[in-house]
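Peer 1: For reference, the sequence and a predicted model appear below.
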Amino acid sequence: MHNISELKIWQKSIELTKQVYLLVAHLPSDEQYGLSSQIKRSAISIPSNIAEGGGRNSNKEFKYFLSIANGSTYELQTQLILLIELKLLKEENVKPIIELCVEIQKMNYSFQQKL
């Protein structure tokens, strides 16, 4: 078992989720139950799966949940790109969050290799 609050990848994913929530608050109201809801679910999935994996009894189980978290970062990244492509938000507001997704993806891959 791992102390997730000490894991940098978990800390970064919490920060990512907070930034996503602040970002989607600026979406049009007609997206509240569509893309906005899906984006928030993807973001929440990242630290949640890291936490669940960290609470498991083996590194093999932890890697499995890190893999799920990684998939969620790619899902979130795709949804954020759609925000730009659909011109729902300005690229300069979304791009830093996409960059944080990429950073977390790299951290996740590296962490899985170390386990």
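Peer 2: Done, it's in. Given the structure is predicted, the values throughout are model-derived calculations rather than measurements. Numbering: from 1, shown residues only.
Peer 1: Could you use CA atoms for every contact and neighbour count after this?
Peer 2: OK.
Peer 1: thought Gln19 was touching Ile97?
Peer 2: Yes - between Gln19 and Ile97 there is a contact at 7.1 Å, judged by Cα atoms under 8 Å.
Peer 1: Compare neighbour counts for the two and give me the winner.
Peer 2: Ranked by neighbour count (other Cα atoms under 10 Å), Gln19 and Ile97 place Ile97 first, with 20 against 16.
Peer 1: here's the one I want to compare it with:
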Amino acid sequence: MSEGSGRNSDKEFANFINIALGSSNEAENQLILAKDLDYIEENDYQNLLSGLTTLKKKLATLWNRLNGN
């Protein structure tokens, strides 16, 4: 995120937000895999997923605002 914060335009910053959203989707897939392979407990999975979902909603809201939606 710090890379995008120094950019000159909302459009450029929105692109970095979009990349962060993609990365958060990848993180969610890895989280699901960790749970399925019993690397993490269900309670930890739920807590992490909740935080990740909150982050994704905030990123999506910011992206929408930067794009005039």
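Peer 2: Looks like it came in fine. Note that this is a predicted model, so its numbers are computed, not measured.
Peer 1: Post the TM-score for the overlay when you can.
Peer 2: The TM-score (TM-score structural alignment, normalised by the length of the second structure) is 0.88; 66 aligned residues with a Cα RMSD of 0.9 Å.
Peer 1: Regarding the first structure, what is its longest helix?
Peer 2: In the first structure, taking DSSP state H as the definition, the longest helix is helix 59-85.
Peer 1: counterpart of that one in the second structure, which residues?
Peer 2: Here helix 59-85 of the first structure aligns to the second structure at residues 10-36, judged by TM-score structural alignment.
Peer 1: average offset between the matching stretch and the first structure?
Peer 2: Overlaying the first structure shows stretch 10-36 of the second structure at a mean distance of 0.5 Å from the equivalent residues (mean Cα distance after the TM-score superposition for the first structure).
Peer 1: Just want the most central residue of the second structure.
Peer 2: Nearest to the geometric centre of the second structure sits Ser24, at 3.2 Å (Cα atoms, centre = their mean).
Peer 1: quick one: Asp44 of the second structure from Leu31 of the second structure, how far?
Peer 2: The gap separating Asp44 of the second structure from Leu31 of the second structure is 10 Å, by Cα to Cα, to the nearest Å.
Peer 1: Compare the two (neighbour count), which wins?
Peer 2: Set side by side, Asp44 of the second structure and Leu31 show more neighbours around Leu31, with 20 against 12, by other Cα under 10 Å.
Peer 1: correct me, but that one touches Tyr45?
Peer 2: Yes - Leu31 of the second structure is within contact range of Tyr45, at 7.1 Å (criterion: Cα under 8 Å).
Peer 1: sorry, back to before: list the residues that contact the residue nearest to the centre of the second structure.
Peer 2: Each residue near Ser24 of the second structure by Cα atoms under 8 Å, 6 or more residues apart in numbering is listed here: Leu52, Lys56.
Peer 1: Give the equivalent position in the first structure for Lys57 of the second structure.
Peer 2: By TM-score structural alignment, Lys57 of the second structure lines up with Lys106.
Peer 1: What segments of the first structure are helices?
Peer 2: 8-24, 35-54, 59-85, 91-114.
Peer 1: Only the buried residues of the first one, if you could.
Peer 2: Buried residues in helix 8-24 of the first structure, defined by neighbour count with 16 or more other Cα atoms under 10 Å: Ile9, Trp10, Lys12, Ser13, Ile14, Leu16, Thr17, Gln19, Val20, Tyr21, Leu23, Val24.
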